[in-house]
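*Asks:* Return atomic coordinates for the entry below.
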Amino acid sequence: MLLHDPRHTGFTSSPVPETPGERWSYTTGDLILAQPSAAQGMVFVPSLDNHVYALDWESGELIWSFEMDDVAASTPAVAGDSLIACSYSGKVYSLSLSDGSLNWEVDLGDMIAYSSPCVVDDVVFVGTGDGVIYALDRYTGATIWSFSTGDAILDSPAVGYGKVFVASNDGYLYALDEDSGSFLWRFEVSDGKYYVLSSPVVDDNKVFIGSAAYKKIYALAQSTGALIWEFAVDDYVWSSPTVADGVVYATSHDGKIYALDEDTGEQLWVSEVEGTPPSVISAGGVILAVTNEGRLYALNRSDGSLLWDMSFEGGTMAPPVVADKRIYVCFNDTIYALVSVSTLTLTLSESSTTVGGSIT
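*Replies:* Below you'll find the predicted structure:
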């Protein structure tokens, strides 16, 4: 699911290649705006061509595809033997993981723009354009509860500590009871003039969220919503922070990546990349960042120094995915699988696969 887990930490223990090379690529029929998901030997790719694609994560071979009623602009979530995917028009689909056949679909009545489904304990949480967050039964799609905020929900709910955290374009981050949907607290993150696209992140009894309106990253007490610290940056914060081993990583529109102490908000380091990065991923001691200028960067997690970078055609606002020592990145309408050059060399000695991509 989005940013690896229900808390949106963006952290995985899977290592990344020290020297990556392209293993395969797959081109869909339109742009890929949302992060893919990877699980059980497959990569699930949402596309603006109205399809969700299931690809073999080793070979890139198409296993199945499913056509929805509208574009797929959010990250699908793997839930047991099912894939939960949403269309822009407001439909939620449950698909068989093995063959893409439809288990059920439900129409929530308003757009699901960029709100990716979050699945916890057989409950699907998703927000809609009319400002309602729904809790749906994973097996049937039936509504368990719903809660109405004051405006569109464009971010993705995060779940942790028995609570659901979701931000709304009415300018507030909400905390709701996970079981009942009852209101617990809210915190202002916008003046209502700017979209709230940053999804909340939950870790260490705190909730982290970025603010485009106020150009800040906030750390709040998950139990009460009380402000623990805030960190001001020089430009808009559209993307979600990520958290790993006591450090919060946040990006801003001007191409900066900040590492902040999780407890105090103190800046540990800042790096700058070419273009605007979405949320970063922490994997195996490396920070991975992509940008709308067609770049993939690997930074040393301890000091932000550049380890390597790669260039691709087109841009992206979809964070990378790391699984089984592979990196999956999307630029324009294409997903690329990157593996260690040593692994790639061994594979190529037995095949005629052509390798592309540019690494520096």
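
*Asks:* Going by C-alpha atoms from here, please, whenever you check contacts or count neighbours.
*Replies:* Noted.

*Asks:* isn't residue 272 right next to residue 256, touching?
*Replies:* Yes. In this structure, residue 272 is within contact of residue 256 by CA atoms under 8 Å, at 4.4 Å.

*Asks:* What sits closest to residue 77 if chain neighbours are left out?
*Replies:* Excluding the flanking residues, the one nearest residue 77 by CA to CA, 6 or more residues apart in numbering is residue 1, at 4.2 Å.

*Asks:* From residue 135, how far off is the one you found?
*Replies:* 16 Å (CA to CA, to the nearest Å).

*Asks:* for residue 83, same thing?
*Replies:* 16 Å.

*Asks:* again with residue 77
*Replies:* Taking CA to CA, one finds residue 77 at 14 Å from residue 135.

*Asks:* now residue 40
*Replies:* 25 Å.

*Asks:* repeat for residue 219
*Replies:* In terms of CA to CA, residue 219 sits 25 Å off from residue 135.

*Asks:* this one next, for a side-by-side:
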Amino acid sequence: MKRRPFLRSLAGCALATASAGCLAAIDPRRSAGSIGDRDATPLTDGTDAWPGDGFDSANTGYNPDASLLEADPTTRQLTRGGSGIDTSFGGGVAVGGDRFYFGTNAGDVLGYTTGGERLWTYEADPNAGVRSIPSLTREVVYVTSDNGTYALDAADGTELWTNDALIRRGSSVLVDDRLYAIVGGPAAAAVDAETGAIEWTLEPSGGRPFVASLAVADGVVYTTGVSGSDGELYALDGEETLWYRDDLGGLYTPPSVAGDVVVASTRGGDVYALDREDGGTVWRYQTGSGSSVMPALAHGHAYLPGGATRTTCLDLESGDELWSIDTGQYGGPPAAVADGVYFGTPNQGLFAVDVDGTVRWHEEGVRTTGRMAAVGDRLYVVPFAGPFASGDVHALEN
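*Replies:* Predicted structure coming up:
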């Protein structure tokens, strides 16, 4: 592990736009507008919300307020004619109260009722698409396209502010009154959620790029990246780099944080748990998948989607394998709930599994590799194969 400060403040770049390492192209004035008097209180009650990509800012994929559905759930289609969600690039739905929201390949952001009624459509970025999952507060939807970030009124889709300096493939992370994103350069940035103005940016020394992957826990920003064949993981506190690792292999997926560790996966399928304090390796596990995996962290476990043929549960503290089940090929990010975890796969369908590894039920027809959202007594999925081939949003419920 290494320590290296690399703060690039917005003010510093404005005073010395020609200086090496500063992001002269980033201008806080690119942001226009304000959320005004809209309630930006974060959604934290999992009985009626899955408010962001990994449920929480730490990207755990764990909603402790939801439970596994019972066997033989019914499947209800909520959108029609092809939703346009690109799950292969990280698209999916965020749920808040009686509404859900998503971005599309066509560059739109849509708001729906949980009953399946379309409320509004906002044209965000038709040239690049919106391949991310929104971040929600009570009355504001934040969404990032490949060319900018937008704050929208949750009720009617009205544009509240935009900032085209924020360029990121992936979902930005909302924590209280800040939105964390990747900006051109690239670098990590903290953004005022009220106005969209950039508060600070952090650019790695030597110009090594970040990939669009963030998690935030206890005020520390963890971001993964890749430079050539080398992977990098940084721990940032907004003032300095606490530590970084550049010896892990390519890191294309977001890190996840729980307990005393930050967990990240390489493109070769190796999963690392690193000490949050100093970045030291706590354990390493080889999935055999040959590609990055995105775990769910819950119940003191790390749930890993399918490797070559099996889905695995590890002890989060030691990395010891506790159980595995045959789920076929690589699957998408699991969704953990109070009493178990869901695994989606492209060829074997959807599995609901108890904490001890017992398969509660298996729906072969619901095949997906995208992010799922477990909310209350519903599971939102975007199937892509089998009888649900349209790419539309479905809800499973009892």
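
*Asks:* Would you agree residue 132 of the first structure is in contact with residue 154?
*Replies:* No. The pair residue 132 of the first structure / residue 154 is not scored as a contact, 10.6 Å apart, by CA under 8 Å.

*Asks:* in stretch 11-31 of the first structure, what's buried?
*Replies:* Neighbour counts using 16 or more other CA atoms under 10 Å place 11-12, 14-17, 20-26, 28, 30-31 of stretch 11-31 of the first structure among the buried residues.

*Asks:* Mark which of those residues are part of helices, please.
*Replies:* Secondary structure assignment (DSSP state H) places none of the buried residues of stretch 11-31 of the first structure within helices.

*Asks:* Tell me the one of those residues nearest residue 250 of the first structure?
*Replies:* residue 11 (13.2 Å; CA to CA).

*Asks:* how much space between the counterpart of that closest one in the second structure and residue 299 of the second structure?
*Replies:* By TM-score structural alignment, residue 11 of the first structure lines up with residue 62 in the second structure. For residue 62 of the second structure, the distance to residue 299 of the second structure (CA to CA) stands at 9 Å.

*Asks:* cool, residue 244 of the second structure as well?
*Replies:* 27 Å.

*Asks:* More neighbours: which of the two?
*Replies:* Between residue 244 of the second structure and residue 299, counted using other CA atoms under 10 Å, the more crowded position is residue 244 (22 against 17).

*Asks:* all helices of the first structure, in order?
*Replies:* Under DSSP H, the first structure gives helices at 341-348.

*Asks:* Give me the nearest residue to the residue nearest the centre of the second structure, chain neighbours excluded.
*Replies:* In the second structure, the centroid-proximal residue (CA atoms, centre = their mean) is residue 53; its distance is 3.6 Å. Leaving aside its sequence neighbours, residue 53 of the second structure sits nearest to residue 133 (CA to CA, 6+ apart; 5.4 Å).

*Asks:* Give the equivalent position in the first structure for the one you found.
*Replies:* In the first structure, residue 133 of the second structure lands on residue 75 (TM-score structural alignment).

*Asks:* count of neighbours near that match?
*Replies:* Considering only other CA under 10 Å, residue 75 of the first structure is surrounded by 29 other residues.

*Asks:* Residue 270 of the first structure too?
*Replies:* 16.

*Asks:* Could you find the counterpart of it in the second structure?
*Replies:* Residue 270 of the first structure maps onto residue 324 in the second structure, by TM-score structural alignment.

*Asks:* doesn't residue 310 make contact with its match?
*Replies:* Yes. If you go by CA under 8 Å, residue 324 of the second structure and residue 310 touch, sitting 6.3 Å apart.

*Asks:* Kindly provide the distance from residue 29 of the first structure to residue 299 of the first structure.
*Replies:* From residue 29 of the first structure to residue 299 of the first structure the distance is 32 Å (CA to CA).

*Asks:* ugh, wrong one, residue 140 of the first structure
*Replies:* 43 Å.

*Asks:* out of these two, which sits in the more crowded spot?
*Replies:* In terms of neighbours (other CA under 10 Å), residue 299 is the more surrounded of residue 140 of the first structure and residue 299; the figures are 21 against 12.
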